[in-house]
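Peer 1: Sequence and predicted structure are below.
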Amino acid sequence: MNLQHDLERERIYWLHKQPAPVSAVERMALDWLGRSGMEGKALRVGERAPGFRLPDQSGALVSLESRLALGPVVLLFFRGHWCPFCSLTLRSYQKAAPRFAALRSPLLAISPQGAVANGESSQRLGTSFPLLSDVGSHVNRAYGLAYDLPAGLRALFEGEYATPLPEINSDGGWTLPLPATYVIGQDGMVLYAHVDVDFRRRQDPEELLAWLGARYADVGARGSL
């Protein structure tokens, strides 16, 4: 599976499927996010990653600290099960999960949606790694990724998308994260960061696996990171 190919195919599909006014609002929203400077405010390489303890899709609490005990954590921030680009990304990482495990790099994914929605996502996509619920977007904000949808996009979600985001997120709010991918070292420092205001662009797991493989060629000899 080539994630970039699938993302581009999905982008073209929606470009042709959506009415022109809807596409225009999305373009304005992306322009607005670009002008906001949010990418520059997100957590960067060399900074300490905020810790967290969140429920996964089964309700069990998972902490960043507990996963870092296993190795450098690959941390994915996604918008929700309603986002086809998020689903493609999670499915792609699931297919690559055994290879991340071989590098002792556990996968975690965080979204603002509730545990029920994450459970539906996990069942539909067959994910074996935790999908964590950041209800209220506290972790998203700590990583500098959270933003509140402008009125134009809220109208799209309520009408054209038929996606009741405040219900899905279980907090009554209209907050989403910028999609992002981080690698957190065992010392809690950010080793790798990919953040993009365009929700249609994501970090390819193949590129990340190559980066991890080059950095930690001798997995057995690796100590604390």
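Peer 2: It's in.
Peer 1: Please count neighbours and contacts with C-alpha atoms only from this point.
Peer 2: Will do.
Peer 1: For the residue positioned nearest the centre of the chain, give me its contacts.
Peer 2: Centroid-nearest residue in the chain: Phe77, 2.1 Å away (criterion: CA atoms, centre = their mean). Counting by CA atoms under 8 Å, 6 or more residues apart in numbering, Phe77 touches 109-111, 140, 177-181.
Peer 1: Next one for the comparison:
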Amino acid sequence: MQQKITEANKKPEESGKVDGLELGDQALPEIKEKGAQLIAVSPQTPDNTLSQKEKEELDFELLSDQKGETAADYEVLFEVPAAVKEVYQGFGLDIAEYNGLDEWILPVPAVYIINQEGKIEFVDLNVDYTVRTEPQTIIDNL
């Protein structure tokens, strides 16, 4: 049974891979070996998503969920708190502009393993964007 793994990523990076994308890229050979696909979903604009996929030389699909509709469907979309927004702006990061929106919304980083029938078989999410699902955990749950 072929499965799809979807990862919603929280934070765009100016340099280097986003942790979850890097982990996914490292695990991709074993994921494919098990007959599964890896699909990442980004809150960025389609252009920024494509640029990141090319820049990072990712070997899996990186899709844009610019309006947060998919994240909202999975109930992982949230509005960035004012205090966090202020910190991000202090670093020159404008999430709303980068993601092409008027509002500061992001998905909680999450990993879903979805079977071919569309049933969710595994979920791992953490509101702390620095904590990511270990690749071996994903592989073990395929």
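Peer 2: Yep, that arrived. Bear in mind the structure is a predicted one, so any value in this text is a computation, not a measurement.
Peer 1: what TM-score comes out when they're superposed?
Peer 2: The TM-score (TM-score structural alignment, normalised by the length of structure 2) is 0.91; 142 aligned residues with a CA RMSD of 1.9 Å.
Peer 1: which residue lines up with the residue nearest to the centre of structure 1 in structure 2?
Peer 2: Correspondence of Phe77 of structure 1 to structure 2, assessed by TM-score structural alignment: Ala8.
Peer 1: Please report the distance of its match from Met1 of structure 2.
Peer 2: With the distance defined as CA to CA, to the nearest Å, Ala8 of structure 2 ends up 23 Å from Met1 of structure 2.
Peer 1: what are the ranges of the helices in structure 1?
Peer 2: Taking DSSP state H as the test, the helices found in structure 1 are 3-17, 20-36, 38-41, 64-68, 84-102, 115-125, 138-142, 151-158, 165-168, 205-215.
Peer 1: mind checking which of these is nearest Val190 of structure 1?
Peer 2: helix 64-68 (11.9 Å; CA to CA).
Peer 1: Which strands and helices lie in contact with that closest one?
Peer 2: Under the contact criterion of 3 or more CA pairs under 8 Å, 6 or more residues apart in numbering; DSSP states H and E, helix 64-68 of structure 1 touches no helix or strand at all.
Peer 1: What residues of that helix count as buried?
Peer 2: 64, 67-68 (16 or more other CA atoms under 10 Å).
Peer 1: same thing with stretch 76-87 of structure 2?
Peer 2: For stretch 76-87 of structure 2, by 16+ other CA under 10 Å, it's 76-77, 80, 85.
Peer 1: With stretch 120-134 of structure 2 instead?
Peer 2: Neighbour counts over stretch 120-134 of structure 2 (16+ other CA under 10 Å) mark 123, 125, 129, 132-133 as buried.
Peer 1: ditto for stretch 22-30 of structure 2
Peer 2: Taking 16+ other CA under 10 Å as the basis for neighbour counts, the residues of stretch 22-30 of structure 2 that come out buried are 23-25, 27-28.
Peer 1: Find me the equivalent region of it in structure 1.
Peer 2: Using TM-score structural alignment, stretch 22-30 of structure 2 pairs with 91-99 in structure 1.
Peer 1: how big's the offset between the matching stretch and structure 2?
Peer 2: Relative to the matching residues in structure 2, stretch 91-99 of structure 1 has an average distance of 1.5 Å after the fit, by mean CA distance after the TM-score superposition for structure 1.
Peer 1: out of the buried residues of stretch 120-134 of structure 2, which one sits closest to Glu56 of structure 2?
Peer 2: Arg132 (18.2 Å).
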